[in-house]
Each structure stands twice: as C-alpha cells, then as structure tokens.
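Participant: Fold the following.
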Amino acid sequence: MAKETGRKLIAQNKKARHDYHIDDTFEAGMVLTGTEVKSLRQGRASLVDGFADVDNGEIWLHGVHIPEYTQGTWTNHTARRRRKLLLHREEIDKIADRVHQKGLTVVPLALYFKDGRAKVEIGLARGKKSWDKRHALAERTAEREKQEAIGRRLKGIPD
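Facilitator: Predicted structure coming up:
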C-alpha cells in the first residue's frame, strides 16, 4: 500500500474566523482510537462547538464531533469525547501563558490528514464584538463589488 502524501482536509471551522480574531496558529497531532481514524477517513467530523483547554501541562480538545464508525463494534468510540493534543513543551507553555494572561481562547480551525497522520490546526483567538463582524462583512462586500466592477470594465460592459 502506498504511503499518503500531502494534505487532505476533513473539516474546517469557518465560523471561528468570523467570530474571533485569530492571533496565532499551531499544528497539533491528536491521540485517536482506531474507529475515530476510520470515521475521519470517511470525511466525517464537525469542529463547530470545539475548543481546547490546558490541563496539568497538557492540551485537551473538547466538543469536536467525530461520529461513530458505522462498521464499528462494541469497541466504537464516543462521538464527543475529549482528545489529547500532541504539541512540543515550548508550544504548550506559550499557549498556556497567553490563555491565562491575556484571556485568549483556543479554537480548532481545521482538521486534516498530513502525510497520513491526523492533525488539527488550532488558533489563539480573541472574541469579536458585533460591530467588528459587521465591519468585516462590509469590507468583504465592498471588495466583491470592486472586483465585479473591474471585471465589467475589462469586458467593456458599461456601468
């Protein structure tokens, strides 16, 4: 069997980038059971309610939904159990310091396979206010309208 190469995206948390300012991102491995990996290989996961927490010098991922494997037996996993993240000690210390001092939170941004290994991209995030969200939406709308106007002008269509 050939070894997998590259990055295969499983799930992405688009809402996190809308609800939070992402200050820094980290790539972490995950401690998974066999049925969790099989379920992920089918492309089934949800990061919507997920967050990470530092506990006794370890980072744990909570609320990520990996559904039970359909062909699993009594050895199947629980869908929303907490999962340990694998990071270097310096990265864990950096995340723990910033979470405790600055009041940031850790949210999962993407879940993917990289060279056959399950990885999660986590981000240190600050919550956005409602006016920040409206401002970001207005910027995206203005940029889209600008690109459409440029496209019309290049095609020779009058405004």
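
Participant: Only C-alpha atoms from now on, for both contacts and neighbour counts.
Facilitator: OK.

Participant: Which residues are in contact with the residue positioned nearest the centre of the chain?
Facilitator: Residue closest to the mean C-alpha point of the chain, counted by Cα atoms, centre = their mean, is Leu109 at 1.6 Å. For Leu109, the contacting residues are 12-14, 16-17, 47, 120-123, by Cα atoms under 8 Å, 6 or more residues apart in numbering.

Participant: Could you tell me which of those are located in helices?
Facilitator: Among these, the members found in helices (DSSP state H) are 14, 16-17.

Participant: Here is the second sequence; please produce its structure so I can put it next to the first one:
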Amino acid sequence: MVKERGEKVVATNRRARYEYHLEDVVEAGLVLTGTEVKSLREGRATIGDGYCTDYHGELYLENVHIPEYLQGTWTNHSAKRRRKLLLHREQIEKMTAKAHQAGHTIVPLRLYFKDGRAKVEIALAKGKKLHDKRQALRERQDRREAERAMSAHLRKHG
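Facilitator: Predicted coordinates:
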C-alpha cells in the first residue's frame, strides 16, 4: 500500500479568525476510533463550535461533530464525543496556563490529514470586541475595493 503524502484539509473554522485574536497556534494529534477516521477521510466534519478543555492534566477537543460512518456497525462512534489531543507535556501546560486567564480559550482552526495522520491545528485565542470585528470587516472590504480598482485599471490600460 502506498503511504499518503502531503496535507488534505477536512474542515476549517473560518469563524474563529473573525471572532478571536489568535495568539499561539499549535499542531496536535488526535486519538480517534476507526470509524471516526473513515468518516474524516470522506471529508465529513464540523469544527465551528469546537473548543478545548483541560481535564485531568490533558487537553480534550469538545463539541466537534464527526458524523457516524455510514457503513459502520455496532462499532460506530458517537458524533460529538470528547477526543483527546496528543501534545507534549510542556505544550499542554503552557496552553492551559494561558487559557485560564480571563477572556482566553483554546479553539480548533482546522482539521486535516498530514502524511496519513489526523491532525488538528489549535490556537490560544482571546475574544474580540464588537468594534474589533467591525474594524476587521471594514479592512477586508477596503482591500477588496482596492483590488477591484487595480484590476479594472489593468484591464483598461493593459
């Protein structure tokens, strides 16, 4: 069997970049069952509402929806179960210490396969205020308008 190479993104959390200021970004492995892996390989997962919690000195991914595998039998997994993250002890301690500060949380950014192994990119995040969100939206609109004007100019004179 040929070993998988490269990265295959299964799910991204675009809302996290809008809702939070991202500080530390870390790649973590996941402890999954067989049917969860098969469901992920089909590209079926939702991480929009996901977050990480500290439980007995370990980090767990919560509220991430990996639907049941369609061909699964009694061995199927529950869709929103708590999944253990695989990180080094120092990384766990650093992330949890910062997450216990007011206004901080740990959110998943994307779920993907890297060389055949399921990985999740998590980030230490601080919630944005409403005016920050408006500012980000305004900057995005300004950037789009500038790109539109430049492409129109190039079409006209190019």
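
Participant: After superposition, what is the TM-score?
Facilitator: Overlay of the two chains. TM-score (TM-score structural alignment, normalised by the length of the second structure): 0.96; 157 aligned residues with a Cα RMSD of 1.0 Å.

Participant: roughly how far apart are Glu93 of the second structure and Glu68 of the second structure?
Facilitator: Per Cα to Cα, to the nearest Å, Glu93 of the second structure is found 32 Å from Glu68 of the second structure.

Participant: Between those two, point out the one with more neighbours.
Facilitator: Legend: neighbour count by other Cα atoms under 10 Å for Glu93 of the second structure and Glu68, higher for Glu68 (20 against 16).

Participant: OK, contacts around the more buried one?
Facilitator: 35-36, 39, 76-79.

Participant: sec struct for it, please.
Facilitator: Of the three states, Glu68 of the second structure takes coil under DSSP: H, G, I helix; E, B strand; the rest coil.

Participant: before we move on, back to that, considering the ones in helices among the contacts of Leu109 of the first structure, which possesses the most neighbours?
Facilitator: Ala16 leads these on contacts (other Cα under 10 Å) with 21 neighbours.

Participant: Name the nearest residue to that one, ignoring sequence neighbours.
Facilitator: Nearest residue to Ala16 of the first structure, sequence neighbours excluded (Cα to Cα, 6 or more residues apart in numbering): Leu109, at 6.8 Å.

Participant: Tell me the counterpart of the one you found in the second structure.
Facilitator: Taking TM-score structural alignment, the alignment pairs Leu109 of the first structure with Leu109 from the second structure.

Participant: which stretch of helix or strand covers that match?
Facilitator: strand 104-114 (DSSP states H and E).
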